[in-house]
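Colleague: Have a look at this fold, sequence not included:
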């Protein structure tokens, strides 16, 4: 077995890949399983093109929001229908790519999939299998620097999801209604906002280019709030994957008639 260190750099040559005796491989493995399962589910649902809307209660899954395809149910198309109805084109093709790019370029997700899928490196004090490391200075990883702009797009999409949640408070006949689906929609929106504004780019935007926080007390308080959320960015990243899947599955189940929505009012 060849050495994993560079003797020319004056370091001790260690033949073993790592001297760690703990289960360092478990977190990368769990990341592969978790992220892989979510991507598989989301991909299937995005291209399924059915069971995405409950007309009676105006429940629209976030995986299909905004529904802008000509194939969308008219009642679900809150912002019009202008994309062609092709089987290979998701109904929410206008926003899904930006959400994907926002997550792919997220600082936490970079760490997660760099370590789990690329093994670069798989864990601290564990040598990676790659001979050279180019970092994010060349393509395609150079595109990670666009994360700030994908954040703006994600914020706009979160506004759309918020609109969907409020719109669902009124049933098809215009009367107010509240069910378990509404609670799930709002819980998902709140957590999506928490994940979005806990982004490192958002923290930089709010507190950046300031020499004296004392002269900008409002921005300072906002920066402190975002900083507290930023400390939970990893947990929010995983939690929102769960709430997105749960919200979509619940609406799919109600739309497909697998079970009825638990109504509280109306």
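Modeller: Everything's here; your move. Values in this document were obtained by computation on a predicted structure and should not be read as measured data.
Colleague: only C-alpha atoms for contact and neighbour calcs from this point on.
Modeller: OK.
Colleague: Just give the number of residues close to the spatially closest residue to residue 136 that is not a sequence neighbour.
Modeller: In space, and not counting its chain neighbours, residue 136 is closest to residue 142: 5.0 Å by CA to CA, 6 or more residues apart in numbering. If you count neighbours by other CA atoms under 10 Å, residue 142 ends up with 11.
Colleague: Is it correct that residue 142 falls within a strand?
Modeller: No: with DSSP: H, G, I helix; E, B strand; the rest coil as the criterion, residue 142 is helix rather than part of a strand.
Colleague: Residue 105 is in contact with that one, correct?
Modeller: No: the criterion here is CA atoms under 8 Å, and residue 142 misses it with residue 105 at 10.2 Å.
Colleague: Pull the contacting residues for residue 192.
Modeller: 158, 240 (CA atoms under 8 Å, 6 or more residues apart in numbering).
Colleague: a helix runs through it, doesn't it?
Modeller: Yes: under three-state DSSP, residue 192 sits within a helix.
Colleague: now the strands for the stretch 1-150 of the chain?
Modeller: Along the stretch 1-150 of the chain, counting by DSSP state E, counting those that start in this stretch, strands occupy 53-54, 59-60.
Colleague: Return the most buried member of those.
Modeller: Burial of these is given as mean neighbour count (mean count of other CA atoms under 10 Å); strand 59-60 ranks first at a mean of 29.
Colleague: Tell me which residues are up against that strand.
Modeller: 52, 53, 54, 76, 164, 165, 168, 181, 182, 251.
Colleague: how does it look with 6 Å?
Modeller: Strand 59-60 is contacted from outside by 53, 168, using CA atoms under 6 Å, 6 or more residues apart in numbering.
Colleague: so how far is it off the chain centroid?
Modeller: 19 Å (CA atoms, centre = their mean, to the nearest Å).
Colleague: of all the strands of the stretch 1-150 of the chain, which lies closest to residue 122?
Modeller: The closest approach between residue 122 and any of these, judged by CA to CA, belongs to strand 59-60 at 38.5 Å.
Colleague: Structure two is appended below for comparative analysis:
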């Protein structure tokens, strides 16, 4: 075997541990469409969330106590009055630090290390592999055993923090039942906030780590009927984890966008009570 041929045999799809494809692809369908749509969807959310997290405007509706999830919890003196539901233990922050600096990094870590999102961006962004029966373009593959991908194993710890942040988002949704003149109030913004937080809870508890927490390490389900019941419910949700992962990206942007429109006086909140 010639030197170039030998080198070719050791790289990418021709390596001993990979399926050997002599052609670029064996597919006759539009296999590239799914990775492309995934890249577009993820990029759209990243760009929108990044801009909104740093712009520091139109993120709180004082009349109804609507607070966008991209700014929760807001714990700095830089926060507009009323938006700090848990006080302001931190001083004013420079513009390059998002006001929700305590939650956003953990939520980003939770999404990045999510088992579904790994599959999504491994295939669509890194093309590793781009699709079944499509040649692997990379020269080597070490899996999640070395830096930086070994960090993916921290997913369960991000899950614990995500649960806490979901509790905070729930509190924000409850506080938002506020009328313009005080007391109880209910409007379209409340519907959007509640639906968003419910879907965030479903996405969080349908996580593989939650499934492991509820039923992992048990040798006999019969001895733990309560945990087994919880595990079966989480497992059912887990089968739709991908759908909830995408749905919650959409509801997060919708919730923030609606609050931005109301807070900037572009539209008025549709009120049902108060």
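Modeller: Good, I have the coordinates. Values in this document were obtained by computation on a predicted structure and should not be read as measured data.
Colleague: And the residue positioned nearest the centre of the second structure, how far from residue 131 of the second structure?
Modeller: Among the residues of the second structure, the one closest to the centroid is residue 111, at 4.0 Å (CA atoms, centre = their mean). Residue 111 of the second structure is 22 Å from residue 131 of the second structure, where distance means CA to CA, to the nearest Å.
Colleague: Report the buried residues of stretch 266-274 of the second structure.
Modeller: residue 269 (16 or more other CA atoms under 10 Å).
Colleague: Alignment lookup: residue 156 of the first structure to the second structure.
Modeller: If you follow residue 156 of the first structure across to the second structure using TM-score structural alignment, you land on residue 164.
Colleague: residue boundaries of the helices in the stretch 151-274 of the second structure?
Modeller: With helices called from DSSP state H, counting those that start in this stretch, the stretch 151-274 of the second structure shows them at 155-175, 188-205, 208-215, 225-238, 241-263.
Colleague: can you put these in JSON lines and add distance to residue 20 of the second structure?
Modeller: Shown next, in JSON lines, are the helices of the stretch 151-274 of the second structure (distance: least, CA to CA, whole Å):
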{"stretch": "helix 155-175", "distance to residue 20 of the second structure": "32"}
{"stretch": "helix 188-205", "distance to residue 20 of the second structure": "37"}
{"stretch": "helix 208-215", "distance to residue 20 of the second structure": "31"}
{"stretch": "helix 225-238", "distance to residue 20 of the second structure": "33"}
{"stretch": "helix 241-263", "distance to residue 20 of the second structure": "29"}
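Colleague: Which one of those helices lies nearest to residue 73 of the second structure?
Modeller: helix 155-175 (7.2 Å).
Colleague: Would you mind getting the average deviation of that closest one from the first structure?
Modeller: Aligned to the first structure and superposed, helix 155-175 of the second structure gives a mean residue distance of 0.2 Å (mean CA distance after the TM-score superposition for the first structure).
Colleague: For that helix, name the packing helices and strands.
Modeller: Of the remaining helices and strands, none touches helix 155-175 of the second structure by 3 or more CA pairs under 6 Å, 6 or more residues apart in numbering; DSSP states H and E.
Colleague: and the angle from that helix to helix 188-205?
Modeller: Per axes from the mean of the first three to the mean of the last three CA atoms, to 10 degrees, the angle that helix 155-175 of the second structure makes with helix 188-205 is 160 degrees.
Colleague: If we go by neighbour counts, what in helix 155-175 of the second structure is buried?
Modeller: Per 16+ other CA under 10 Å, helix 155-175 of the second structure contains these buried residues: 155-156, 158-159, 161-163, 165-166, 168-170, 172-173, 175.
Colleague: Could you single out the nearest of these to residue 224 of the second structure?
Modeller: Nearest to residue 224 of the second structure among the buried residues of helix 155-175 of the second structure, with distances taken as CA to CA, is residue 156, at 22.0 Å.
Colleague: separation between the closest residue to that closest one other than its chain neighbours and residue 220 of the second structure?
Modeller: In this structure, residue 156 of the second structure finds its nearest non-sequential neighbour in residue 209, 5.3 Å apart by CA to CA, 6+ apart. Between residue 209 of the second structure and residue 220 of the second structure the computed distance is 19 Å (CA to CA).
Colleague: ok, now residue 12 of the second structure?
Modeller: For residue 12 of the second structure, the distance to residue 220 of the second structure equals 43 Å [CA to CA].
Colleague: Comparing the two, which shows the higher neighbour count?
Modeller: Using other CA under 10 Å as the criterion, residue 12 of the second structure and residue 220 rank with residue 12 on top: 21 against 10.
Colleague: I figured the more buried one hits residue 139, correct?
Modeller: Yes: using CA atoms under 6 Å, residue 12 of the second structure is in contact with residue 139, at 4.1 Å.
Colleague: what do we get in the second structure for residue 38 of the first structure?
Modeller: The alignment partner of residue 38 of the first structure in the second structure, by TM-score structural alignment, is residue 45.
Colleague: What is the neighbour count of the residue nearest to that match when sequence neighbours are not counted?
Modeller: Excluding its sequence neighbours, the residue lying closest to residue 45 of the second structure (CA to CA, 6+ apart) is residue 249, at 6.9 Å. By other CA under 10 Å, the residues close to residue 249 of the second structure number 18.
Colleague: counterpart of residue 249 of the second structure in the first structure?
Modeller: Aligned partner of residue 249 of the second structure by TM-score structural alignment: residue 241.
Colleague: Tell me how far its match lies from residue 248 of the first structure.
Modeller: On the measure of CA to CA, residue 241 of the first structure and residue 248 of the first structure end up 11 Å apart.
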